[in-house]
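Asker: Next one to model:
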Amino acid sequence: MKSTVFEVATGHSEVVYDITPQCAQFAREAGGDGLLHVFVPHATAGIAVLELGAGSDNDLLAALRDLLPADDRWRHAHGSRGHGRSHVMPALIPPYATIPVIGGALTLGTWQSVALVDLNVDNPDRQVRLSFLTSA
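Answerer: Presented below is the predicted three-dimensional model:
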């Protein structure tokens, strides 16, 4: 198994951050056929495969705001107001995704991208682990 970690500066606002270029480069360098496993080792972030740039990223953030309001209802209550919602989000958007790779290329659909989803405005820096698994 080949594996690497890269850093993402998400800043201090909710974000859907496109990590497709990093995933594609790692798959190219790994070469061959296999599975790319994308994992974010944080309790308050997730990985999503979705269309980006046509408004879907903002729609996702709006839906998460509706489902997980940044208010005082959360028992996990340290940090910024509503911080507990960030700890619930990975149950909806898991901290991982697995993408098939054929000939060193991601087999995403035409409009699909790989994104880091982060609602935690208290932690501006994230790590993403990419692992390439082959049967050989």
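
Asker: From here on, just use CA atoms for contacts and neighbour counts.
Answerer: Fine.

Asker: Buried residues in stretch 47-63, which are they?
Answerer: Across stretch 47-63, burial judged by 16 or more other Cα atoms under 10 Å covers Ile47, Ala48, Val49, Leu50, Glu51, Leu52, Asp57, Leu60, Leu61.

Asker: Between the two ends of that stretch, how far is it?
Answerer: 16 Å (Cα to Cα, to the nearest Å).

Asker: Same check on stretch 97-107?
Answerer: End residues of stretch 97-107 are separated by 13 Å (Cα to Cα).

Asker: Identify the residues contacting it?
Answerer: Here stretch 97-107 makes contact (Cα atoms under 8 Å, 6 or more residues apart in numbering) with 23-24, 27-39, 47-49, 108.

Asker: To compare with the earlier structure, here is another sequence to fold:
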Amino acid sequence: MHSETRTYRTGGEEAVLDLTDDASAFAADRGDGLLHVFVPHATAGIAIIETGAGSDDDLLAALADLLPADDRWRHRHGSRGHGRSHVMPAVVPPYATVPVLGGRLALGTWQSICLVDLNVDNDERTVRFSFLEG
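Answerer: The predicted structure is shown next:
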């Protein structure tokens, strides 16, 4: 198994950050296997979605509808509604696994691997890329 971590800055606002290029570079020339992407944070997730056509903004809007940034959350520290960030990984899990064939990600035409971060109080995220040979 090959594994490495990379650090990303998501800024002070909710973000969907496309990791596909970094994931592709990590998997390149590794042959066949599985790429596992994991974010070891209690308030972030990994999604495979289309980006650049509004879907990333739609995901943030859907999460805002499902998990409003208000005072309903029992987990209360940080910015208003921070508790929702701790619930979000139950909806957008902190991992994704993608087949790799001949060193290339076997994603669909419009699929991208994205870091989803609703936590505006923490702008730095670590992502672990692991390759399991097949």
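
Asker: coming back round to it: in strands, which of the buried residues of stretch 47-63 of structure 1 fall?
Answerer: The strands, defined by DSSP state E, take in Ile47, Ala48, Val49, Leu50 from the buried residues of stretch 47-63 of structure 1.

Asker: Rebuild the residues you listed as JSON lines, extending it with distance to Asn120 of structure 1.
Answerer: Shown next, in JSON lines, are these (distance: Cα to Cα, whole Å):
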{"residue": "Ile47", "distance to Asn120 of structure 1": "14"}
{"residue": "Ala48", "distance to Asn120 of structure 1": "16"}
{"residue": "Val49", "distance to Asn120 of structure 1": "19"}
{"residue": "Leu50", "distance to Asn120 of structure 1": "20"}
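
Asker: For the aligned residue in structure 1 for Ser3 of structure 2, the count of nearby residues, please.
Answerer: Residue correspondence to structure 1 (TM-score structural alignment): Ser3 of structure 2 is matched to Ser3. Neighbour count for Ser3 of structure 1, taken as other Cα atoms under 10 Å: 14.

Asker: isn't Ser3 of structure 1 right up against Thr134?
Answerer: No: counting by Cα atoms under 8 Å, Ser3 of structure 1 does not reach Thr134; the two are 11.9 Å apart.

Asker: And the longest helix seen in structure 2, how far out from the chain middle?
Answerer: Criterion DSSP state H: the longest helix present in structure 2 is helix 55-66. Counting by Cα atoms, centre = their mean, to the nearest Å, helix 55-66 of structure 2 is centred 14 Å from the centre of its parent chain.

Asker: State the distance from His36 of structure 2 to Ile48 of structure 2.
Answerer: Applying Cα to Cα, the value for His36 of structure 2 to Ile48 of structure 2 is 12 Å.

Asker: I should have written Leu66 of structure 2 there, sorry.
Answerer: Separation of Leu66 of structure 2 from Ile48 of structure 2 (Cα to Cα): 19 Å.

Asker: go on, Asp70 of structure 2?
Answerer: Distance of Asp70 of structure 2 to Ile48 of structure 2, computed by Cα to Cα: 27 Å.

Asker: all strands for structure 1, in order.
Answerer: 2-9, 15-18, 34-39, 45-50, 96-102, 105-106, 113-118, 125-133.

Asker: among these, which is the most enclosed?
Answerer: Burial of the strands of structure 1 is given as mean neighbour count (mean count of other Cα atoms under 10 Å); strand 113-118 ranks first at a mean of 24.

Asker: In structure 2, what range does it match?
Answerer: Under TM-score structural alignment, the match for strand 113-118 of structure 1 is residues 112-117.

Asker: Many thanks, we can stop here.
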